[in-house]
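>>> Predicted model follows, preceded by the sequence.
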Amino acid sequence: MSKALRRRLGRGLAAALVTGLAAFACATGAMAENTKLRFAYLLADSDLPIFVAQKKGAFQAAGLDVELTEVQGGPAVVAAIASGSADVGYAAPVPPINARLNGVMVKMVMALGHEVDPDKKFLWLVASKASGARDLGGLKGKKIAFNANGSLCELAWRDHLAQAGMSMDDVQVVILPFPQQEAALEQGAIDATCTVNPFFASMSRNAEVGAQVVASGVLADESKPILNDVIFAGDDYIAANAQSLRTFGKVIFDARKELLANRAELEAAAVEFLGLTPEAAKDFNLPIVRPEVSIGEADVQPLLDAMKRAGMLTQDIAAGDMVANMAP
């Protein structure tokens, strides 16, 4: 082989190697890109592990690029998923149940919170001292608030009022987002409200409100655990992104575990991400009855039964149609 030919072959081989290496770098760079997951939520206690995990870079480390978007209420989370502006959402279970009943094909994929008698309650019906109400009966003719129509708080009011021999016809309903309720109680615009943390922890320490708990828990009877917080997604997204959902759940599970093991970190996170004062954070707890985040038909059926009793559900539907467990 002539020297000229060897030089031409050498230059060709070098060029091929450069091209190949560049292509490999592009390919591996694409592979290294994290999977985007757009998450819509309403501000509430169960969000806290997600905020902490995001700040620590835990989602990124697990291969997820999580984009957080806050909205006002569970129905707004459903709307974000239905419109395609979010992939996954957090809310109480009633909004995704209502969504599926109305043709928005979402399913609950993880459970973030439960309640159970006697003292694991994470939803409260609270009256102001100015209302004069000290029990549910004292609210007859008064203005009561909940955050959205078709919400878990609407179900709570209906169920507890029925237990007290009353109905929604005995009160005046005001729809008011959680963040506005404390001021409304203080100003006398409403007499009572359904609230959750972090808002309960704040209003319960507000002397101007003089909060009086007239009932607690999603349902009047919580002798067995009752589901109160979920993550949900559209059917098509679940089918195409099962592994991403399981990874998302694993990061949340680990973050919850770490917060539960470190009270100081939990309180500091509640101050930083939920806006609580250090004093209010001392009363804050995550709504966790069981450590796992799995969800099944048995979690959903009691809520379907309660919604039917309350007149919020007019058709029969199988609990299995509402869930697709993606827990890690």
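That came through fine. Numbers count the residues shown, from 1 in each chain.
>>> make it CA atoms for all contacts and neighbour counts henceforth
OK.
>>> what's the longest helix seen in the chain packed up against?
As assigned by DSSP state H, the longest helix anywhere in the chain is helix 3-32. Using 3 or more Cα pairs under 8 Å, 6 or more residues apart in numbering; DSSP states H and E as the contact test, no helix or strand touches helix 3-32.
>>> try this one side by side with the last:
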Amino acid sequence: MAPRPEDAAAPSPPPQRVRAARPPTPGRFLARRGPAVRALTSAVALTGLLGMVTSCGGATGAGGQGSQGGLDRQVTLAVAPVINAAPLYIAQQKGLFAKEGIKVTLKPVTNVAAAFPAMATGDTDMVYSSLSPFLIAVGNGQDMKLVTEVSRGAPKTVGIVSKNPAIRTPKDLEGKKIATPTMTGCNLIAGPTLESAGVDPKKIHWVELLYANQGPALDQGSIDAACTVEPFITTLGTQLGTHLVLDALTGPNQKVALDGVYAMSSYAKAHAKTVTALRDAIAEASAMANEDPALVRSVAKSVARTPADVAARIALPSFVTKNDPALLAQPVDRLVKAGAIPRRIAPAGLLAR
């Protein structure tokens, strides 16, 4: 989630922004392509550059009520309604938060980056997001902690797809125009796997386009391929006839850390028992999700609004039952190489204790 400069024969072309000929709202394309593609609107990019928080001091959080010995019984957690967040919804549905003595309000958001400043102001206690916004924030001086990982890489859950029959192997991607939701997102996740397949990522023309808008661009031929995630991989294959050119989460990317729940350091310190309670509930829900994929597919349908036929076929991530800060090293290194953060962050210090 990283291109390496040492193998480049020539400098890469500057990032471009591609806009579909039709308006960027996916509705027209989705309506024309059928109900399965409408699921794309609920799986908006999890990764994005964070508008930095300008004030981080002293926020006590949105919950605040009934705090006893560091256990805040009311917790507000901002979360995008996506498949990788399934353990959060399972924990709520199965009463696992209540079992740990906390009441968690899952606050749906579509703009995850905007939710980070809300932690500093106390409008929300925690945020679920991909790792990039969190690592970019911490790497640029924000005082935040990882409460818990949620999901890790699994085959065919992140990849590069194309509908061009001439693009069949990863090597065919060199010189092509490939969409990524942000320049610190899917392209960086795919970087190590591309390199292991003999591809020079600097020879790829990366263009910035949200997951939900990649379908129209592929359909119209304004991009050659798209770096995307489930349920887009399955839906685009069904509706546009795309094929998977690169499975990004194989080889060097097996079990790579993808996302997590985060809190301001001040909140994590003041409510250490809350952090532990929430972490334990999510770990139990993750174990249930790994053992019973039907639970995850149910969340895909009810929360992520994925059509039943697509939900039955999508590849599922691996959910985290035990945090491993060492796995954060790879995402950190990718962001350093991409210039998104100025220096390496010690992974061991990121996890709230």
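Yes, it's here. The structure presented is a predicted model; accordingly, all values stated were derived computationally and were not measured.
>>> ok, back up a step: distance from the longest helix of structure 1 to the middle of the chain?
Computed by Cα atoms, centre = their mean, to the nearest Å, the chain-centroid distance of helix 3-32 of structure 1 equals 50 Å.
>>> May I see the buried residues of it?
Neighbour-count burial for helix 3-32 of structure 1, counted by 16 or more other Cα atoms under 10 Å, picks out no residue.
>>> Would you tell me what the next helix or strand after that helix is?
The helix or strand immediately downstream of helix 3-32 of structure 1 is strand 35-41, counting by DSSP states H and E.
>>> Relative to structure 2, which residues correspond to that following strand?
Using TM-score structural alignment, strand 35-41 of structure 1 lines up with residues 73-79 of structure 2.
>>> Pull the residues that contact the matching stretch.
With Cα atoms under 8 Å, 6 or more residues apart in numbering as the test, stretch 73-79 of structure 2 has contacts from 62-67, 85, 101-109, 112, 115, 124-129, 274.
>>> go again using 7 Å as the cut-off
The contact list for stretch 73-79 of structure 2, computed with Cα atoms under 7 Å, 6 or more residues apart in numbering, reads 62-67, 101-109, 115, 124-128.
>>> Can you say which of those are buried?
Neighbour counting by 16+ other Cα under 10 Å classes 62-64, 101-106, 109, 115, 124-128 among the contacts of stretch 73-79 of structure 2 as buried.
>>> of these, closest to residue 27 of structure 2?
Closest approach to residue 27 of structure 2 among these (Cα to Cα): residue 109, at 19.0 Å.
>>> So the closest one is in contact with residue 116, correct?
No. Look at residue 109 of structure 2 against residue 116 with Cα atoms under 7 Å: they stay out of range, at 11.0 Å.
>>> hmm, back to that, which ones among the contacts of stretch 73-79 of structure 2 map onto helices?
If you go by DSSP H, those have residue 115 in helices.
>>> Does residue 263 of structure 2 belong to a helix, a strand or coil?
Of the three states, residue 263 of structure 2 takes strand according to DSSP: H, G, I helix; E, B strand; the rest coil.
>>> Identify the residue of structure 1 aligned to it.
In structure 1, the residue matched to residue 263 of structure 2 (TM-score structural alignment) is residue 233.
>>> and that match, how many neighbours?
Using other Cα atoms under 10 Å, residue 233 of structure 1 has 26 neighbouring residues.
>>> can you check the one 4 residues further on too?
The burial metric for residue 237 of structure 1, expressed as a neighbour count using other Cα under 10 Å, is 14.
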